[in-house]
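S.K.: I would like the atomic coordinates for the input below:
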Amino acid sequence: MRLLIVDDQPLVRQGLRAVFAGLDDIIVAGEAAHGAEALELVRRTAPHVVLMDVNMPVMGGLEATRRICAAGRADPDRTLPKIVMLTMYDQDEHVFEALRAGASGFLIKDASPQQLADAVREVVDDGAMLSPSITRRLIREFVRRPALPAPDGELSALTGRERDVFRLLVQGYGNAGIAEKLTLGESTVKSHVQSLYRKLGVQDRVQVVIYAYENGLI
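M.R.: Reported below is the predicted structural model:
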């Protein structure tokens, strides 16, 4: 798995590189000091995952994430890297902006080396990674929000089986769990998951859950 590290602090980049130096399954493909450099390196190195700082000069992590994800949506044949945001603080506005921008994870910088490595592996495997404190804040925020009417057009585009998969995704089931619940093969589940991603205009499980909450489906 190719990893791109984006942070404006050289010591932070050095520390992150050291975390992954001894791992056989993760290779640091490059480093960037701000979002503008990250955009260029994403094009040149085609990383699987980007560890992205939130606050940086020139271009911050949120704007860089928006642009990276927008480029992927504009070119469906292009492989879109998964983005895990890194920050010193679990500020609400950053969490929501980052996830809406297309981030697949959000970690505080005091995460352990094992948590960082696990986050990279998890998002590559089509999962999501949020620190426990951020997860609690997200739940509280969504509970406070009034339910909105569901967008009938997008949901009606889903087949009956895709709706079944959608419901289980929102409940937190992984592909293996969905396969067991629906008595399907994992490869079939993966196919349904990718199909509903395209139809709903989302890119991963985090975005599916946000879509469901914001449209009053759960």
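S.K.: use CA for all of it now, contacts and neighbours both
M.R.: OK.
S.K.: For this protein, which segments are assigned as helices?
M.R.: Secondary structure of the chain by DSSP state H: the helices cover 10-21, 35-45, 61-74, 92-101, 113-124, 132-144, 152-156, 160-170, 175-182, 186-200, 205-214.
S.K.: For those, could you give me JSON lines that also reports distance to Val84?
M.R.: JSON lines is the format used below for the helices of the chain (distance: least, CA to CA, whole Å):
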{"stretch": "helix 10-21", "distance to Val84": "13"}
{"stretch": "helix 35-45", "distance to Val84": "13"}
{"stretch": "helix 61-74", "distance to Val84": "9"}
{"stretch": "helix 92-101", "distance to Val84": "9"}
{"stretch": "helix 113-124", "distance to Val84": "8"}
{"stretch": "helix 132-144", "distance to Val84": "13"}
{"stretch": "helix 152-156", "distance to Val84": "27"}
{"stretch": "helix 160-170", "distance to Val84": "20"}
{"stretch": "helix 175-182", "distance to Val84": "21"}
{"stretch": "helix 186-200", "distance to Val84": "19"}
{"stretch": "helix 205-214", "distance to Val84": "12"}
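S.K.: Would you do the same for the sequence below? I want to compare the two.
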Amino acid sequence: MPISVVIADDQEMVRRGFRMILEATDGIDVLADVADGEAALAAARTHHPDVMLLDIRMPEMDGLEVNRRLRQDTEQQNHEQTTRVVIVTTFHDDEYVQTALHDGVSGFLLKDASPALLVEAVKAAAEGDSLISPAITVRLLQDMATRPGKRRPPTPEEPLTPREIEVTCRVAKGLTNAEIAQDLYLSLSTVKAHLTHIQTKLAARNRVEIASWAWETGLCAE
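M.R.: All right, here's what the predicted structure looks like:
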């Protein structure tokens, strides 16, 4: 079954570019592209895509509100959310990042992301994983961690092991599972097992929340 995608962005050139890239990729099917938040929510409810690419700032309803509405839909139905959301952002959207992280989005991309990174983000989200563009990871999350009045990060019920801390810090820097495996000389399956244990200890829904926690605690500050 191909990965189904809905694209929502108020810039036609962005939508067209994303559609061309994804439709040229085997195993990905773009069901719709829309220009505002209301249309995005309607498309999600009609098509039930595996992945939605959502701009943050859109007419009618922003991407963060669309994500919240989708979560409410699945909670009311007592189902696990099946449509994963990847936020498309720019450096000017820093103030929205903390909200998005804690609303369980499956990743962040810059609008000028490479075709390969766009495809990788869609595939990761469809698999229940997540990807943060390395170009924005450190800037956005570090800014969030040092912002006055930031929330107190939760303390895990069970401490992370030294190896889990190494994996966590690499997630916080935007490395993919394959890159973490190469960096730490681990198998891909071992990295995934560590991530599962880390998510359980932190009560995190995905690697985006793992990265958020790492920066908020200062665990990985160099």
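S.K.: and of the helices of the first structure, who's closest to Leu80 of the first structure?
M.R.: Checking these against Leu80 of the first structure by CA to CA gives helix 61-74 as the closest, at 5.3 Å.
S.K.: Of the helices of the first structure, which is nearest Met52 of the first structure?
M.R.: helix 61-74 (5.8 Å).
S.K.: Which elements pack onto the closest one?
M.R.: Judged by 3 or more CA pairs under 8 Å, 6 or more residues apart in numbering; DSSP states H and E, the packing partners of helix 61-74 of the first structure are helix 35-45, helix 92-101.
S.K.: Identify whichever of the ones you listed lies nearest to Gly177 of the first structure.
M.R.: Among these, the nearest to Gly177 of the first structure by CA to CA is helix 92-101 (24.2 Å).
S.K.: residue range for that closest one in the second structure?
M.R.: Aligned using TM-score structural alignment, helix 92-101 of the first structure spans residues 94-103 in the second structure.
S.K.: For the closest residue to Lys201 of the second structure other than its chain neighbours, give me its contacts.
M.R.: Leaving out its chain neighbours, the residue that sits closest to Lys201 of the second structure by CA to CA, 6 or more residues apart in numbering is Pro156, at 5.5 Å. By CA atoms under 8 Å, 6 or more residues apart in numbering, the contact set of Pro156 of the second structure is Lys201, Leu202, Ala203.
S.K.: ok, and the most crowded of those residues?
M.R.: Highest neighbour count within the contacts of Pro156 of the second structure, by other CA atoms under 10 Å: Leu202, with 19 neighbours.
S.K.: quick one, what contacts it?
M.R.: By CA under 8 Å, 6+ apart, the contact set of Leu202 of the second structure is Pro154, Thr155, Pro156, Glu157, Ile210.
S.K.: The last one -> the first structure?
M.R.: What that stands for is Ile210 of the second structure. With TM-score structural alignment as the criterion, Ile210 of the second structure lines up with Val208 in the first structure.
S.K.: cool, and the first one?
M.R.: Matched across to the first structure, Pro154 of the second structure falls on Pro151, judged by TM-score structural alignment.
S.K.: Pretty sure Asn215 is one of the things that match touches, is it not?
M.R.: Yes. Pro151 of the first structure is in contact with Asn215 according to CA atoms under 8 Å; the separation is 7.1 Å.
S.K.: in the match of helix 92-101 of the first structure, what counts as buried?
M.R.: Val97, Gln98, Ala100, Leu101, Asp103 (16 or more other CA atoms under 10 Å).
S.K.: Same question for stretch 31-46 of the second structure.
M.R.: Using 16+ other CA under 10 Å as the test for burial, stretch 31-46 of the second structure gives 31-41, 43-44.
S.K.: cool, stretch 121-134 of the first structure as well?
M.R.: Neighbour-count burial for stretch 121-134 of the first structure flags Arg121, Val123, Val124, Asp126, Gly127, Ala128, Met129, Leu130, Ile134 (criterion: 16+ other CA under 10 Å).
S.K.: measure the residue lying farthest from the centre of the first structure to Ser133 of the first structure for me?
M.R.: Residue farthest from the centre of the first structure, counting by CA atoms, centre = their mean, is Thr183 at 27.5 Å. Applying CA to CA, to the nearest Å, the value for Thr183 of the first structure to Ser133 of the first structure is 35 Å.
S.K.: And for Lys82 of the first structure?
M.R.: 21 Å.
S.K.: again, but for Lys181 of the first structure
M.R.: Separation of Lys181 of the first structure from Ser133 of the first structure (CA to CA) stands at 30 Å.
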